[in-house]
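**Q** A predicted structure for the sequence below; I have some questions about it.
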Amino acid sequence: MKSFEVNFDGLVGPTHNYGGLSFGNVASQSNSQQASNPKEAALQGLEKMKALMDMGFVQGVLAPQERPDVAALRSLGFGGTDAQVIQKAAKDAMPLLVASCSASSMWVANAATVSPSADTADGRVHFTAANLNCKFHRSIEHPTTSRVLGAMFADPQYFAHHAALPAVAQFGDEGAANHTRFCRDYGEAGVEFFVYGRSAFDSRYPAPQKYPARQTLEASQAVARLHGLSEAGVVFAQQNPAVIDQGVFHNDVIAVGNGELLFHHEDAFLNTDQVLAELHGKLQARGAQFQSICVPRDQVAVEDAVRSYLFNSQLLSRADGSMLLIVPEECRSNPRVWQYLQSLTACGGPVREVKVFDLKQSMQNGGGPACLRLRVALKETELAAVNPGVIMTPALYGTLTRWVSKHYRDALRESDLADPQLLLECRTALDELTQILKLGAVYPFQIN
């Protein structure tokens, strides 16, 4: 039976703006308050989805969230009609309105952690929505995320869904941005690699001093238990606290893996030799030949990796066994990074080609190609059970580009978020989108 790694890319929402909400994310903070272009952002993301589809990869789409989140504002004491809630928040607490308008759900690498059926005790694909409790604007995402994933992967014969972990600091969970799966074939048992920034209960683990470590060891362990993963099929590794303090807020900013290959920076992990040895041993026991490509700090500094998002790339397996690396335009603009990538593809190793995409709108807010996608390994029978409305086709691409052009604004500034009309525009667009993607009622305004 054939198996696939399907990339479900997040569709950028109509309220895409540069609120500078993510402390520890250098790009998010440095571009705060600039005018955004939601229409361009959504179209750039759709172009990447279409390009991968055209290259023969199975590609899906994951819907954005309703914003502004009026219910969140109501829970913070703002009352009246929806329009009055927005106007009061704009007058008295603009930062809260900005947070409630965030389109950060576009980075669906943070939506959930996914374990394929070959790894789980009950032989189903397991999803755990991430609580994202480190940041208020992201912590409000998981209820809708769970409903959207439930509408996409609905058949309980094949799919199991878990609620987000308790929304407390000890179980901070940022989803697949800190999770990678290695395997010989997507349909065979693999090894799931969980990277954490700190331990919540054991002070012996070092922690960053400047920026928060968003993923805890305890959260990663809990997800592994929920998914029914065996000890032989997991490796837990601590991210280097020093790189977190340099702006590496998730592991996918400093490492990326796929198949039997880990592509990582020299400073990505603590106890690197031990981590690589454990990955090699557990994968070898499952018939796989683990490989790693370590990028030396004297060729690419951590600062260059963060600014270019070299590791926030998509590492894709091609039919001939080689790997394709999808990187943002910022990698080509950085001389040191681009020089390294040229040497990487010329050395005859597993990465044979690099393709560059313009994702400026996402990049300026702190998310690259890998942030925009949630990877789901599926067997043929499981893929057939996925809601077909969310699988990218030429027809769906055309429909979605027309939908974006119809509903999205060309420019959005902070002051525009106070306009109650923006909420109506968002709800009108999303109501139509749920029909396009055949999701049913997944948004609060459709349910309440």
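**A** That came through fine.
**Q** from here on, contacts and neighbour counts on C-alpha atoms
**A** Fine.
**Q** So the residue of the chain most remote from its centre: helix, strand or coil?
**A** For the chain, the residue at maximal distance from the C-alpha centroid (CA atoms, centre = their mean) is residue 80, at 34.8 Å. Here residue 80 is recorded as coil under DSSP: H, G, I helix; E, B strand; the rest coil.
**Q** Spell out which residues sit in contact with the closest residue to residue 220 other than its chain neighbours, please.
**A** Distances taken as CA to CA, 6 or more residues apart in numbering place residue 194 nearest to residue 220, at 6.2 Å, with adjacent residues excluded. Contacts for residue 194 (CA atoms under 8 Å, 6 or more residues apart in numbering) come out as 178-180, 220, 234-237.
**Q** can you give me how far the strand or helix carrying residue 194 is from the chain middle?
**A** Using DSSP states H and E, residue 194 sits within strand 191-196. Mean-position distance between strand 191-196 and its chain equals 15 Å (CA atoms, centre = their mean, to the nearest Å).
**Q** Equivalent analysis for stretch 420-439, please.
**A** How far stretch 420-439 lies from its chain's middle: 22 Å, per CA atoms, centre = their mean.
**Q** Can you tell me the centre-most residue of the chain?
**A** Ranked by distance to the mean C-alpha position of the chain (CA atoms, centre = their mean), the top residue is residue 109 at 1.4 Å.
**Q** and stretch 173-185, how far apart are its ends?
**A** Terminal residues of stretch 173-185 are spaced 27 Å apart (CA to CA, to the nearest Å).
**Q** Buried residues in stretch 135-145, which are they?
**A** Neighbour counts over stretch 135-145 (16 or more other CA atoms under 10 Å) mark 137-138, 140-145 as buried.
**Q** same thing with stretch 51-60?
**A** With burial defined by 16+ other CA under 10 Å, the residues of stretch 51-60 counted as buried are 52-53, 57-60.
**Q** what's around residue 162, how many residues?
**A** 17 (other CA atoms under 10 Å).
**Q** so what's the residue nearest to it when sequence neighbours are not counted up against?
**A** The spatially closest residue to residue 162, leaving aside those adjacent along the chain, is residue 128, at 4.7 Å (CA to CA, 6+ apart). For residue 128, the contacting residues are 112-114, 161-164, 175, 223, by CA under 8 Å, 6+ apart.
**Q** Assumed residue 128 was part of a strand.
**A** Yes: according to three-state DSSP, residue 128 belongs to a strand.
**Q** and the gap between it and residue 339?
**A** Residue 128 is 39 Å from residue 339, by CA to CA.
**Q** What of residue 322?
**A** If you measure residue 322 against residue 339 using CA to CA, the figure is 20 Å.
**Q** Ok, residue 153 next?
**A** Taking CA to CA as the measure, residue 153 falls 41 Å from residue 339.
**Q** okay, pairing it with this:
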Amino acid sequence: MANAIEANFDGLVGPTHNYSGLSFGNVASQNNSTRPSNPKAAAKQGLFKMKALADMGFIQGVLAPHERPHMPTLKALGFYGSDAQMLAQAAKQAPKVLAAVSSASCMWTANAATVSPSADTYDQRVHFTPANLVNKFHRAIEHPTTGAILRATFADEHYFVHHDALPSVDHFGDEGAANHTRFCSAYGAAGVELFVYGMSAFDQRQPRPERYPARHTLEASQAIARRHGLDPKRCVFVQQNPAAIDAGVFHNDVIAVGNGNVHFYHEQAFIDNTQMRDALRAAWGQQDSRLHFIEVPQSAVSLENCVQSYLFNSQLLSQPNGDMVLVVPSECYENESVWQYLTDLQARNTPIKDIKVFDLKQSMSNGGGPACLRLRVALTSNELNAVNPATLMDDALFQLLNEWVDRHYRDRLVEADLADPLLLRESREALDELTQILQLGSLYDFQKA
């Protein structure tokens, strides 16, 4: 068994961070549409969390934002002329299309990809599959750039394998790591990969939500397990509770989080919690250690309070001594029943020994908490050495990126501002400089023109 760690790669919030209410099924996104956003504050809140975790001894990386507004998509949809002319046409004829191609949703890198570490794969390399995010137009345009960023960050083909996204059709709707959790006794040991889906595309007999869409399919998860070369005996496929989806739990990471040998989830997370536990135990199969299931009852924390506070959209991090830290948004502290539960949890005999609270209100207002902002990648020491070092957080990068944000980001943005050609120019100047800071090469379409 190789020595390995878990690294977290957070999405850097982009210059066009705004609230346009694009994500049907995401309660926070819908409730906060039309409010002004603060891109500068959003980026700095994310950077502060990254640096704090790096200071705690965790490996922390940065993933670049995407070019927004995405002019190639506007051109493909029939708008023409100069950039300024296309923006004006879109603002007049299809303002929600303009909002969609301006969305900074790539900041939530839990949706960037599904990652399987080398300890689990047939060729003992780390496998990445960018999520097609086909259920939402503003996210479905992300995967080509996401794949390019991942390739520039994890470039060494000796250690890393990059797949294309699954076919962009509803039958293979893939929401990435937001519906995927890995359990292991150690990061370098073979693990159990839990895939959570909202519905089966081909089996109409399975229950489905009635109000909001089930974005992720069983068929997508099965395809990723095959292409990553995972051991079928160590893969578990579990259906999300349709009632939870209808309550606003659009991804599994809004109602469950796991790490190591701990699964922390709500009573109403899955369609059959007993089946989930039995399947994980069977796949785990280890006599020298056991899985810890921490089920939060509805009587302690209601489903509504889960969605409001994003209790489960937290990061569960392992310290060297085996104790775990739960990183939660400040909304958990502000919710009486949630904070009471967390206070009681710390006093219980579980691996979760510490709670860290972060202010991520800019992200939370659009429906993304700490877990949404990060992509987890388990890496051996050799694999970590092969990662693009310019993307790893330290004191110098933290200072560089804060100064970069100060130079390029606005502190107020409303939907009408998305038609401003100056915003496009500002964003391109920012991204061009960022690719030099992070040593990513020419990633974006405007850099290749």
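**A** Thanks, I have the structure now. Given the structure is predicted, the values throughout are model-derived calculations rather than measurements.
**Q** before we move on, back to that, report the two of the contacts of residue 128 of the first structure separated the most.
**A** For those, the farthest-apart pair by CA to CA is 161 and 175; their separation is 13.7 Å.
**Q** more crowded one of these two?
**A** The neighbour comparison of residue 161 of the first structure against residue 175 (other CA under 10 Å) goes to residue 175, with 28 against 21.
**Q** Next up, the contacts around the more buried one.
**A** The contact partners of residue 175 of the first structure, taken as CA under 8 Å, 6+ apart, are 109-113, 128-130, 132.
**Q** One more pass at 6 Å, please.
**A** The contact partners of residue 175 of the first structure, taken as CA atoms under 6 Å, 6 or more residues apart in numbering, are 110-113, 130.
**Q** One more: residue 327 of the first structure?
**A** Going by CA under 6 Å, 6+ apart, residue 327 of the first structure touches 313, 356.
**Q** hey, where'd the helices end up in the stretch 301-449 of the second structure?
**A** 303-309, 330-334, 336-347, 361-364, 381-385, 395-408, 421-437, 445-448 (DSSP state H, counting those that start in this stretch).
**Q** what's the average per-residue distance for the longest one once overlaid on the first structure?
**A** The reference is to helix 421-437 of the second structure. Superposed on the first structure, helix 421-437 of the second structure shows a mean distance of 0.5 Å to its aligned residues (mean CA distance after the TM-score superposition for the first structure).
**Q** what packs against that helix?
**A** If you count contacts as 3 or more CA pairs under 6 Å, 6 or more residues apart in numbering; DSSP states H and E, helix 421-437 of the second structure packs onto no helix or strand.
**Q** before we move on, what about the second one?
**A** For helix 330-334 of the second structure, the contact count by 3+ CA pairs under 6 Å, 6+ apart identifies helix 336-347 as packing neighbours.
**Q** Please list the outside residues in contact with the helix it packs on.
**A** 332-333, 353.
**Q** Quick check: ChimeraX command selecting the buried ones in those residues.
**A** Those of the contacts of helix 336-347 of the second structure that count as buried under 16+ other CA under 10 Å are selected in ChimeraX with:
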select :332,333
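**Q** returning to that earlier point: can you tell me which of the buried residues of stretch 135-145 of the first structure is nearest residue 303 of the first structure?
**A** Nearest to residue 303 of the first structure, judged by CA to CA, of those is residue 138 at 25.2 Å.
**Q** Please name the nearest non-neighbouring residue to that closest one.
**A** With CA to CA, 6+ apart, the residue lying closest to residue 138 of the first structure is residue 132, at 5.6 Å.
**Q** for residue 127 of the second structure, same thing?
**A** Closest residue to residue 127 of the second structure apart from its sequence neighbours, by CA to CA, 6+ apart: residue 161 at 4.7 Å.
**Q** Equivalent analysis for residue 256 of the first structure, please.
**A** Distances taken as CA to CA, 6+ apart put residue 263 closest to residue 256 of the first structure, at 5.3 Å, once the chain neighbours are dropped.
**Q** likewise residue 291 of the second structure?
**A** Sequence neighbours aside, residue 261 is the residue nearest to residue 291 of the second structure in space, at 4.7 Å (criterion: CA to CA, 6+ apart).
**Q** Against residue 426 of the second structure, how distant is the one you found?
**A** Counting by CA to CA, the gap from residue 261 of the second structure to residue 426 of the second structure is 45 Å.
**Q** Neighbour count for the two, which is higher?
**A** Neighbour count, other CA under 10 Å: between residue 261 of the second structure and residue 426, residue 261 has more, with 20 against 16.
**Q** who are the neighbours in contact with the more buried one?
**A** By CA under 6 Å, 6+ apart, the contact set of residue 261 of the second structure is 183-184, 291-292.
**Q** From the residues you listed, which land in strands?
**A** Using DSSP state E, the subset of the contacts of residue 261 of the second structure located in strands is 183, 292.
**Q** Any chance of a ChimeraX selection covering the buried ones in the contacts of residue 261 of the second structure?
**A** Selecting only the buried entries of those in ChimeraX, with 16+ other CA under 10 Å as the criterion:
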select :183,184,291
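**Q** Between all of the contacts of residue 261 of the second structure, which two are at the greatest distance?
**A** It's 184 and 292 that sit farthest apart of those, by CA to CA, at 11.5 Å.
**Q** got the residue ranges for the helices in the stretch 1-150 of the second structure?
**A** Taking DSSP H, counting those that start in this stretch as the test, the helices found in the stretch 1-150 of the second structure are 27-31, 39-55, 71-76, 83-93, 95-101, 137-140, 143-153.
**Q** Quick check: which of those is nearest to residue 432 of the second structure?
**A** helix 143-153 (13.6 Å).
**Q** residues in contact with that closest one?
**A** When contacts are defined by CA under 6 Å, 6+ apart, helix 143-153 of the second structure is touched by residues 130, 132, 388, 440.
**Q** Quick check: closest non-adjacent residue to the last one.
**A** Meaning residue 440 of the second structure. Nearest non-adjacent residue to residue 440 of the second structure, counting by CA to CA, 6+ apart: residue 152, 5.5 Å away.
**Q** Could you report the neighbour count for the corresponding residue of the first structure for the one you found?
**A** In the first structure, residue 152 of the second structure lines up with residue 151, judged by TM-score structural alignment. Counted with other CA under 10 Å, residues neighbouring residue 151 of the first structure total 19.
**Q** Likewise for residue 349 of the first structure?
**A** Neighbours of residue 349 of the first structure under the rule other CA under 10 Å: 11.
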